[in-house]
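**Student:** no letters, just coordinates:
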């Protein structure tokens, strides 16, 4: 793996991770550092896979760049899909009771029966 291939992977990862923040509208619950880190790691993995496949990872190799971009896009998508808080349709309260998403945390509780002494 060449230094140029590593630098290209770093640039591609940062670019894809950052672009995701600007392309997707609305409030985003995943921090930017996580999307950028996911893009960088995936682009580095793309560089390794490209080199193992016999593709030159030297400067300005279009095929290597395509592999890095593809891996970075998939990596950022996986990071966002798995790191989104509340990935399931329920949320845990402080008491450990699972409640439906959107349900009020201050709902009234039914009184519990106690045994008479």
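**Tutor:** The structure has been received and is ready for your questions. In this text, all values refer to a predicted model and were calculated from it rather than measured experimentally.
**Student:** CA only for contacts and neighbour counts going forward, please
**Tutor:** OK.
**Student:** any idea which element residue 44 lies in?
**Tutor:** In the assignment (DSSP states H and E), residue 44 maps to helix 32-52.
**Student:** so which bits of the strand or helix carrying residue 19 are buried?
**Tutor:** Using DSSP H and E, residue 19 falls within helix 3-23. Going by neighbour count (16 or more other Cα atoms under 10 Å), the buried part of helix 3-23 is 5-6, 8-10, 12-18, 20-21.
**Student:** for stretch 21-40, same thing?
**Tutor:** Residues of stretch 21-40 classed as buried: 21, 30, 35, 36, 37, 38, 39, 40 (neighbour count, 16+ other Cα under 10 Å).
**Student:** need these in CSV with distance to residue 1, can you?
**Tutor:** Shown next, in CSV, are those (distance: Cα to Cα, whole Å):
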residue, distance to residue 1
21, 29
30, 31
35, 24
36, 22
37, 20
38, 20
39, 18
40, 16
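**Student:** also this one, for the comparison:
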């Protein structure tokens, strides 16, 4: 993974983490820091998965990598919300 991919994954992770606050149901008690952290981790994991599948190098926007990152972020926010609700 190149440095530019890591930096873009972190920036994208911050954005999808912040957007996760808008998409979550009101009953969840996940703060901004947690959603951004989950977004960053999901974006980095999505970049690694896309690279492992040979999908990381494309010309233009890599929609498949973004889709993987978004799905991982949504799953992460939902899982954290369930975990925090039980605790």
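**Tutor:** Perfect, I can see it now. Please read all numbers here as calculations on a predicted model, not as lab measurements.
**Student:** superposed, how do the two chains score by TM?
**Tutor:** After superposition, the two chains reach a TM-score (TM-score structural alignment, normalised by the length of structure 2) of 0.76; 86 aligned residues with a Cα RMSD of 2.3 Å.
**Student:** before we move on, the earlier item: return the member of the buried residues of helix 3-23 of structure 1 nearest to residue 79 of structure 1.
**Tutor:** residue 17 (10.0 Å; Cα to Cα).
**Student:** which residue is nearest the middle of structure 1?
**Tutor:** residue 79 (1.5 Å; Cα atoms, centre = their mean).
**Student:** residues in contact with that residue?
**Tutor:** 34, 35, 38 (Cα atoms under 8 Å, 6 or more residues apart in numbering).
**Student:** so what's the residue nearest to the last one when sequence neighbours are not counted up against?
**Tutor:** Distance criterion Cα to Cα, 6 or more residues apart in numbering; nearest residue to residue 38 of structure 1, sequence neighbours excluded, is residue 76 at 5.3 Å. Residues in contact with residue 76 of structure 1 (Cα under 8 Å, 6+ apart) are 16, 17, 20, 35, 36, 38, 39, 42.
**Student:** what about the last one, distance to residue 26 of structure 1?
**Tutor:** The spacing between residue 42 of structure 1 and residue 26 of structure 1, counted by Cα to Cα, to the nearest Å, is 25 Å.
**Student:** ok so, going back, what does the helix holding residue 19 of structure 1 contact?
**Tutor:** In contact with helix 3-23 of structure 1 (Cα under 8 Å, 6+ apart) are residues 28, 32, 35-44, 46-47, 57-59, 65, 68-69, 72-73, 76.
**Student:** one step back: secondary structure element holding the residue nearest to the centre of structure 1?
**Tutor:** helix 62-83.
**Student:** what's the following helix or strand after that helix?
**Tutor:** Helix 62-83 of structure 1 is succeeded, C-terminally, by strand 90-92 (DSSP H and E).
**Student:** tell me how far that following strand is from the chain's mean position?
**Tutor:** 20 Å (Cα atoms, centre = their mean, to the nearest Å).
**Student:** so the helix or strand just after that strand aligns onto which residues of structure 2?
**Tutor:** With elements assigned by DSSP H and E, the helix or strand that comes after strand 90-92 of structure 1 is strand 98-100. On structure 2, no counterpart of strand 98-100 of structure 1 exists by TM-score structural alignment.
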